[in-house]
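S.K.: This is the structure alone, sequence omitted:
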């Protein structure tokens, strides 16, 4: 069997995720050789500015996609939550892996829960989505911008004397660090990022042999739920740096989808839930309801604040 090459970011989590994908592919395809190309993205280079200020969609994937166009790599492994809702021409999502725990978690210095943090607690996150929801629940807390890979952010807990940091459960689990989690935040309190917990396997649309090799990684149920979520994001014209969250789960044969849009200060938080069987129709319905409630105005204001 031929040798193929996968592209990935250089962060410890990205490398771990890519190695997991490589191992799964080799389980299914005996004798498959896979090389790895480590690529530095714009999002990795600029660490002294909050993600929302860096701007643009696809901060962690553009350079990897370029390597695919130039045929330096055959496919790429991304965190689905980093992926814009529209694919560039000539590229496609060949597979979306089975989702791990999609929730956000808090790591606190003394192991306490989010509700038990002291008044005025300093909470580290670079995500406007997390900030909006946490401030809505606890207006007394102070949000401190924290960037970098998981190791860096955990270290900032002590360095910056923070009371807590907020991360994705899936990343910590993949790194084998689940024991560091103080609390998994319920989706009632904090709706996750679109696609959080799933990996996106991207390749060139024309490359049928690669598509066939990668197809074994595709999880039908995860694809349905994240399609509903990504439809909300696409309709609201949001990137991963805007305070939008969406979370879908299967209940029987039906999908239950909740979408949120918040102001960066947490004072306004719009939330809509609906059920249905067609992921795209459901995503559109939830997005339209959010728009009717004023989501467009909130997001326009956030974008204006970011650009200043």
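M.R.: Sure thing, it's come through. Being a predicted model, the structure only gives us computed values, none of them experimental.
S.K.: Please make it C-alpha for all contacts and neighbour counts, starting now.
M.R.: Will do.
S.K.: ok, residue 241 - contacts?
M.R.: Residue 241 is in contact with 51, 52, 55, 127, 128, 129, counting by C-alpha atoms under 8 Å, 6 or more residues apart in numbering.
S.K.: Over to residue 232?
M.R.: By C-alpha under 8 Å, 6+ apart, the contact list for residue 232 reads 246, 259, 283, 284, 286, 287.
S.K.: From the contacts of residue 241, pick the one nearest residue 107.
M.R.: The nearest member of the contacts of residue 241 to residue 107, counting by C-alpha to C-alpha, is residue 127 at 15.4 Å.
S.K.: alright, now check it against this:
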């Protein structure tokens, strides 16, 4: 078995936390294994003055990490799975999907205790078109503005008074020890999560069996099934991580049955298409695809075509 492992990671505080978390898990599973981190910036980290959906493209947060692996400098890359394109470059695979952390969105404000308390015309910050569409569907009076940067930067803008409230991933705040900034978690019934939100994935070279032997111990079967279902729906819709698509898969207590909820929304929240499906967990991929077909039958393609026609990118 290999004695060393090199992890390519983005160098934002959250990405480094995620890489350190995986490092600790692997060291616990394989005593004596030496692991080093290779932090770097990706295109998504460098371009902060343009909405993510405008620069989009496949691998916005992953391409540079994969190039580092192809150059032989790294063995694996740790990703927030929601940032990983539905189709990986040839030769790459996901070797492990870790146990899912909180999948919800968090309401953060210094002025208001919960989303419902926002006054008419309040300024709400989010980098996500998925959140914008769903929250504007409930509150079309809000002034929703783009919010970029790492978690600390976004909180700083809130604290500077640029926004009345902002919405961030619950898992990101919790991982950084910022639980106290969460005023409340927004229920999936109000804001359905992004594809695999709260889940970490480990990417590796498909032919590198020695590395797979090391990382597969971290694969969490239930989270893996949920991820397969959610990614299958998104793949059929040809959606990237920046478009107004939400999906949430849940297993029952036996972990033998799965329920998947999905939606596609117009950017202004004026129309939200919703669907759900249930079945055997072993059919997760098929069910995810069938859920997408339900949304397409309702008119999802026309909505997504309109989104892309506005200048947003696929992938």
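M.R.: Ah, there it is. Every value quoted in this text rests on a predicted model; they were computed, and no experiment measured them.
S.K.: returning to that earlier point: for the contacts of residue 232 of the first structure, which entry has the maximal number of neighbours?
M.R.: Among these, residue 246 has the most neighbours (other C-alpha atoms under 10 Å), with 31 neighbours.
S.K.: From residue 308 of the first structure, how far out is that residue?
M.R.: 27 Å (C-alpha to C-alpha, to the nearest Å).
S.K.: cool, residue 121 of the first structure as well?
M.R.: 27 Å.
S.K.: If you count surrounding residues, which of these two has more?
M.R.: residue 121 (17 against 6).
S.K.: Name the SS class of residue 67 of the first structure, please.
M.R.: What DSSP: H, G, I helix; E, B strand; the rest coil gives for residue 67 of the first structure is helix.
S.K.: Spit out the contact partners of it.
M.R.: 7, 73.
S.K.: mind running it again at 7 Å?
M.R.: Counting by C-alpha atoms under 7 Å, 6 or more residues apart in numbering, residue 67 of the first structure touches residue 73.
S.K.: What are the neighbouring residues in contact with the residue nearest the centre of the first structure?
M.R.: The geometric centre of the first structure, computed from its C-alpha atoms, lies nearest to residue 81 (C-alpha atoms, centre = their mean), at 2.5 Å. Applying C-alpha under 7 Å, 6+ apart, we find residue 81 of the first structure in contact with 193, 194, 195, 196, 240.
S.K.: if we can go back for a sec, which among the contacts of residue 232 of the first structure gets closest to residue 137 of the first structure?
M.R.: residue 259 (16.5 Å).
S.K.: So that closest one belongs to a strand, correct?
M.R.: Yes: assessed by three-state DSSP, residue 259 of the first structure belongs to a strand.
S.K.: which position in the second structure aligns with it?
M.R.: Superposed on the second structure with TM-score structural alignment, residue 259 of the first structure falls opposite residue 262.
S.K.: Its match - nearest residue in space that isn't next to it in sequence?
M.R.: The spatially closest residue to residue 262 of the second structure, leaving aside those adjacent along the chain, is residue 247, at 4.2 Å (C-alpha to C-alpha, 6 or more residues apart in numbering).
S.K.: swap in residue 33 of the first structure?
M.R.: Residue 33 of the first structure sits nearest to residue 3 (C-alpha to C-alpha, 6+ apart), 4.5 Å away.
S.K.: dump the residue contacts of the counterpart of that neighbour in the second structure.
M.R.: Matched across to the second structure, residue 3 of the first structure falls on residue 4, judged by TM-score structural alignment. Residues near residue 4 of the second structure by C-alpha under 7 Å, 6+ apart: 33, 34, 35.
S.K.: Can you tell me which of those are classed as buried?
M.R.: Neighbour counting by 16 or more other C-alpha atoms under 10 Å classes residue 33 among those as buried.
S.K.: For the contacts of residue 4 of the second structure, could you give me CSV that also reports secondary structure and distance to residue 253 of the second structure?
M.R.: Output for the contacts of residue 4 of the second structure, formatted as CSV (DSSP: H, G, I helix; E, B strand; the rest coil; distance: C-alpha to C-alpha, whole Å):
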residue, secondary structure, distance to residue 253 of the second structure
33, coil, 35
34, strand, 38
35, strand, 36
